[in-house]
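Chemist: The sequence and its predicted three-dimensional model are supplied below.
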Amino acid sequence: MDFASQHGPRPLPLFLAMLRSEAAENPDLVQRAMAGLKRFQTASRERPMRSLPVRRRRGRVTLRDAGGGATASGRPVLFVPSLINPPSILDLSRDRSLIRWLRTRGCHPWLIDWGTPGAKDRDIDVAGHVERFLLPLIATFPTPPVLVGYCLGGTLALAAAARSRVAGLAAIAAPWHFSGYDDEARAAMAAQWAAIKPTSEALGLVPMEALQAGFWRLDPARTIAKYAAFADLDPRSEAARRFIRLEDWANQGAPLPHAFGRELFEKLIAQDRPGQGQWRVAGATVTPAQCDAPSVEFVATADRIVPAATAIGLSDRRAGGTGHVGMVVGGRAEQQLWQPLADWITALPTPR
């Protein structure tokens, strides 16, 4: 799960160009943002978390154990992260790890690590990650696990829950109705894909930097403002340490297989095949109604990455006023997500 950190916004040239265009008439903002950038690049880093041990493997994808051992007791809870950033957001630091906290609540958490795709993976699309990796790994559990999917991992988890036996499904900031993105955002993502598709076809991979650029364009002013605000923080403060952790995570990540990017942009985002009931996984269309296990979704009402309008629409919907990342690792994460998720898992029927 470790990727080399660039210690700066990635790609840096695009960040600097965005800074010039967004703050051209505000030299004070430019100066503060550049000061924040320099401080971020040279700041000391905390000792990284020890990697969770690998217990099972399917190709490049591994199953990591956060529950204390393969024979440890506790209900198995399988976390399915997105592929777009490292899975470490669910195990970010010693005091901001959802999966390690859940271990103290009587669960046996497991974490999917999607690994680093290579050119040989170019033809594995979004549905293929469910079929080739997720479903076979779910099948290795002696009792059906609870699936917890975050972001695009929630989309994959729902498809897997419709095609396998699971004890429950919890989706966290997971998109399903991609038509819930507004017209401006959809046009921007279409333009982004048009720009990077030739490179993706040539490499067989979608570079992480190309995806990061798309996230920045969703709210460029905020991207610049947070570096300016970082310049004003006490470098010894918890707020500064938290900023460094999150920015290092956001600027890391593996590429996506070309087919994954093509299906994501052309079929999920542009055509909304999941929301239209037209997305095919394991040979048939997949819908939320096909999951017969207890299900819940957690939605962040201030989410810019996965707006609330894109959510699945499950009958058990829990909404909180946080953002996409803050709902998992922010100051109110334990209150708004961790504890409600633990309570929901505890209340599930015992598997037979």
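Modeler: Structure received.
Chemist: can we go C-alpha only for contacts and neighbour counts from here?
Modeler: Fine.
Chemist: what packs against whichever strand or helix holds residue 109?
Modeler: In this assignment (DSSP states H and E), residue 109 forms part of strand 107-113. Helices and strands touching strand 107-113, by 3 or more Cα pairs under 8 Å, 6 or more residues apart in numbering; DSSP states H and E, are strand 61-65, strand 75-80, helix 98-103.
Chemist: Among those, show me which one is buried the most.
Modeler: The highest mean neighbour count among those belongs to strand 75-80 (a mean of 25), with neighbours defined as mean count of other Cα atoms under 10 Å.
Chemist: I'd like to know which elements that one is packed against.
Modeler: With 3+ Cα pairs under 8 Å, 6+ apart as the test, strand 75-80 has strand 107-113, strand 146-150, helix 152-161 packed against it.
Chemist: Tabulate the helices and strands packed on strand 107-113 (a markdown table), appending distance to residue 326.
Modeler: As requested, these are arranged in a markdown table below (distance: least, Cα to Cα, whole Å):
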| stretch | distance to residue 326 |
| --- | --- |
| strand 61-65 | 24 |
| strand 75-80 | 18 |
| helix 98-103 | 12 |
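Chemist: right, and those - which one's nearest residue 150?
Modeler: Closest approach to residue 150 among the helices and strands packed on strand 107-113 (Cα to Cα): strand 75-80, 6.3 Å.
Chemist: The closest one relative to strand 146-150, how many degrees between them?
Modeler: 30 degrees (axes from the mean of the first three to the mean of the last three Cα atoms, to 10 degrees).
Chemist: circling back: want to try a markdown table for the helices and strands packed on strand 75-80, with distance to residue 170 and mean neighbour count as columns?
Modeler: Below are the helices and strands packed on strand 75-80 laid out as a markdown table (distance: least, Cα to Cα, whole Å; neighbours: other Cα atoms under 10 Å):
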| stretch | distance to residue 170 | mean neighbour count |
| --- | --- | --- |
| strand 107-113 | 13 | 24 |
| strand 146-150 | 5 | 27 |
| helix 152-161 | 8 | 26 |
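Chemist: can you redo those as JSON lines with distance to residue 192?
Modeler: Formatted as JSON lines, the entries for the helices and strands packed on strand 75-80 read as follows, by distance: least, Cα to Cα, whole Å:
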{"stretch": "strand 107-113", "distance to residue 192": "26"}
{"stretch": "strand 146-150", "distance to residue 192": "23"}
{"stretch": "helix 152-161", "distance to residue 192": "18"}
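Chemist: Pasting the second one now:
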Amino acid sequence: MRADFRTVQNSPKLLELFREAMRVRHYSKRTEDTYCAWVKRYVHFHNMRHPKEMGELEINAFLTHLAVAEKVSASTQNQALSALLFLYRNVIGKEVGDLGHVIRARKPIHLPVVLTREEVKALLGQLSGDKWLMASLMYGAGLRLMECLRLRVQDIDFSCNEILVRDGKGAKDRITMLPESLKKPLGEHLKQVKSMHDKDLADGWGRVLLPGALDRKYPNAPAEWRWQWVFPQEHRWVNTTTREEGRHHIDESLIQKAVKEAAFHAQLIKRATCHTFRHSFATHLLEGGYDIRTIQELMGHKDVSTTMIYTHVLNKGGHGVKSPVDGL
């Protein structure tokens, strides 16, 4: 009688072991949740069979189903494969063999949406307050949305005009620029945040979550000003167990919604999102004649080929070649 996933997952549960293995390797919470979702879908697809009973054939069948029946993108299919490979190699202890017969989703090459400087100005003109400041930082420093929201006070160096991006994509730190034009509004914003933090401390709270186990190593650090979020949420959250109150950074959905509405009111034809600011940052630096290696470092790209995609969206048509119709 074969082992059923629902019965085997009792002591300890497979997904608990799976999450533990990812946490030991310092995978992000988002990756952890995503990988667990793929393992659940894989098990359900094979009628709740335990992954120990399955192997290359079942993985192939699942990935092929994703490509053929569900028509997922190549990146989504690769994400599912990565989750299953992690499961077998690091939890079950089984090396996956040949996957050559799997039907791969075709990976298209998409050019990023890039706004002109006039379009960026129009979009930013529809924002105000901290939403404007966050959008301006994403465009002015090439930050991803979560990199912007996870900034802490100590990550901003006003004297050197630098922003330290901690634990970015690929668990990498990098340094990018602090735009000169944003120093004054950012300084004024931090004064307001400091006032709010002082009030939280006076109320007996004012502690934030620290990365890793730093709060155990430095017990007083969570209450220190330098560890506070640059963009904290408006209201304190309450721990239902301990009744402690604190602040997390602002939720990403708030700025995403604000940018979407701003693009609508600015009457932009292009689909503009928070990540569009980052694409526009890189493209406008290239247009300004900056070295592509420098832009690669500012963007935090592992390979320069990733940065090279922006050379295809420069407004120079065919590498500066003049169309013959323009000479008629």
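Modeler: Nice, I can see it. These figures come from a predicted structure and were not determined experimentally.
Chemist: Can you pull the TM-score for these?
Modeler: For these two chains in superposition, a TM-score of 0.23 is obtained (TM-score structural alignment, normalised by the length of the second structure); 123 aligned residues with a Cα RMSD of 6.3 Å.
Chemist: quick revisit: so which of the helices and strands packed on strand 75-80 of the first structure is nearest residue 239 of the first structure?
Modeler: When these are ranked by proximity to residue 239 of the first structure, the top entry is strand 146-150, at 24.0 Å, counting by Cα to Cα.
Chemist: Check which helices and strands the closest one is in contact with.
Modeler: Applying 3+ Cα pairs under 8 Å, 6+ apart, one finds that strand 146-150 of the first structure contacts strand 75-80, helix 152-161, strand 168-172.
Chemist: Out of the helices and strands packed on strand 107-113 of the first structure, flag the one nearest residue 113 of the first structure.
Modeler: Comparison of those against residue 113 of the first structure by Cα to Cα identifies strand 61-65 as nearest, at 5.2 Å.
Chemist: Okay, angle between that closest one and strand 107-113 too, please.
Modeler: Strand 61-65 of the first structure and strand 107-113 meet at an angle of 160 degrees, taking the same axes, to 10 degrees as the criterion.
Chemist: Would you map the strands across the stretch 201-350 of the first structure?
Modeler: Under the criterion DSSP state E, counting those that start in this stretch, the stretch 201-350 of the first structure contains strands at 205-206, 256-257, 280-281, 284-285, 295-300, 317-320.
Chemist: Now distance to residue 171 of the first structure too, for the ones you listed, in CSV please.
Modeler: Formatted as CSV, the entries for the strands of the stretch 201-350 of the first structure read as follows, by distance: least, Cα to Cα, whole Å:
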stretch, distance to residue 171 of the first structure
strand 205-206, 25
strand 256-257, 22
strand 280-281, 18
strand 284-285, 19
strand 295-300, 5
strand 317-320, 10
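Chemist: Nearest to residue 184 of the first structure, out of the helices and strands packed on strand 146-150 of the first structure?
Modeler: It's helix 152-161; of those, that one is closest to residue 184 of the first structure (Cα to Cα) at 20.5 Å.
Chemist: could you give the angle of the closest one to strand 295-300?
Modeler: For helix 152-161 of the first structure and strand 295-300, the angle between their directions (the same axes, to 10 degrees) works out to 170 degrees.
Chemist: which strands and helices sit next to helix 152-161 of the first structure?
Modeler: Using 3+ Cα pairs under 8 Å, 6+ apart, helix 152-161 of the first structure is in contact with strand 75-80, helix 126-129, strand 146-150, strand 168-172.
Chemist: now the ones you listed in a markdown table, with distance to residue 228 of the first structure?
Modeler: Written out in a markdown table, the entries for those read as follows (distance: least, Cα to Cα, whole Å):
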| stretch | distance to residue 228 of the first structure |
| --- | --- |
| strand 75-80 | 33 |
| helix 126-129 | 37 |
| strand 146-150 | 29 |
| strand 168-172 | 30 |
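Chemist: Relative to residue 231 of the first structure, tell me which of the ones you listed wins on proximity.
Modeler: Nearest to residue 231 of the first structure, of all these, is strand 146-150, at 30.7 Å by Cα to Cα.
Chemist: circling back to that earlier point, and residue 158 of the first structure, which of the strands of the stretch 201-350 of the first structure is closest to it?
Modeler: When the strands of the stretch 201-350 of the first structure are compared (using Cα to Cα), the closest one is strand 295-300, at 9.3 Å.
Chemist: how many degrees apart are that closest one and strand 168-172 in direction?
Modeler: Using the same axes, to 10 degrees, strand 295-300 of the first structure lies at 10 degrees relative to strand 168-172.
Chemist: Now do the buried residues in strand 295-300 of the first structure.
Modeler: Applying a neighbour-count criterion of 16 or more other Cα atoms under 10 Å, the buried positions in strand 295-300 of the first structure are 295-300.
Chemist: And for stretch 209-223 of the first structure?
Modeler: For stretch 209-223 of the first structure, burial by neighbour count (16+ other Cα under 10 Å) applies to 209-214, 216-218, 220, 223.
Chemist: Switch the residues you listed over to JSON lines; also include distance to residue 257 of the first structure.
Modeler: As requested, those are exported to JSON lines (distance: Cα to Cα, whole Å):
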{"residue": "209", "distance to residue 257 of the first structure": "14"}
{"residue": "210", "distance to residue 257 of the first structure": "13"}
{"residue": "211", "distance to residue 257 of the first structure": "12"}
{"residue": "212", "distance to residue 257 of the first structure": "16"}
{"residue": "213", "distance to residue 257 of the first structure": "17"}
{"residue": "214", "distance to residue 257 of the first structure": "17"}
{"residue": "216", "distance to residue 257 of the first structure": "21"}
{"residue": "217", "distance to residue 257 of the first structure": "22"}
{"residue": "218", "distance to residue 257 of the first structure": "23"}
{"residue": "220", "distance to residue 257 of the first structure": "26"}
{"residue": "223", "distance to residue 257 of the first structure": "27"}
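Chemist: I'd like the list of these that fall within helices, please.
Modeler: Those of these mapping onto helices are 209-214, 216-218, 220, 223, per DSSP state H.
Chemist: out of the residues you listed, who's nearest residue 126 of the first structure?
Modeler: Using Cα to Cα, residue 211 is the member of these that sits closest to residue 126 of the first structure, with 15.6 Å.
Chemist: What's the separation between residue 8 of the second structure and residue 262 of the second structure?
Modeler: When Cα to Cα, to the nearest Å is the yardstick, residue 8 of the second structure and residue 262 of the second structure sit 51 Å from each other.
Chemist: Having no further points to raise, I will conclude here.
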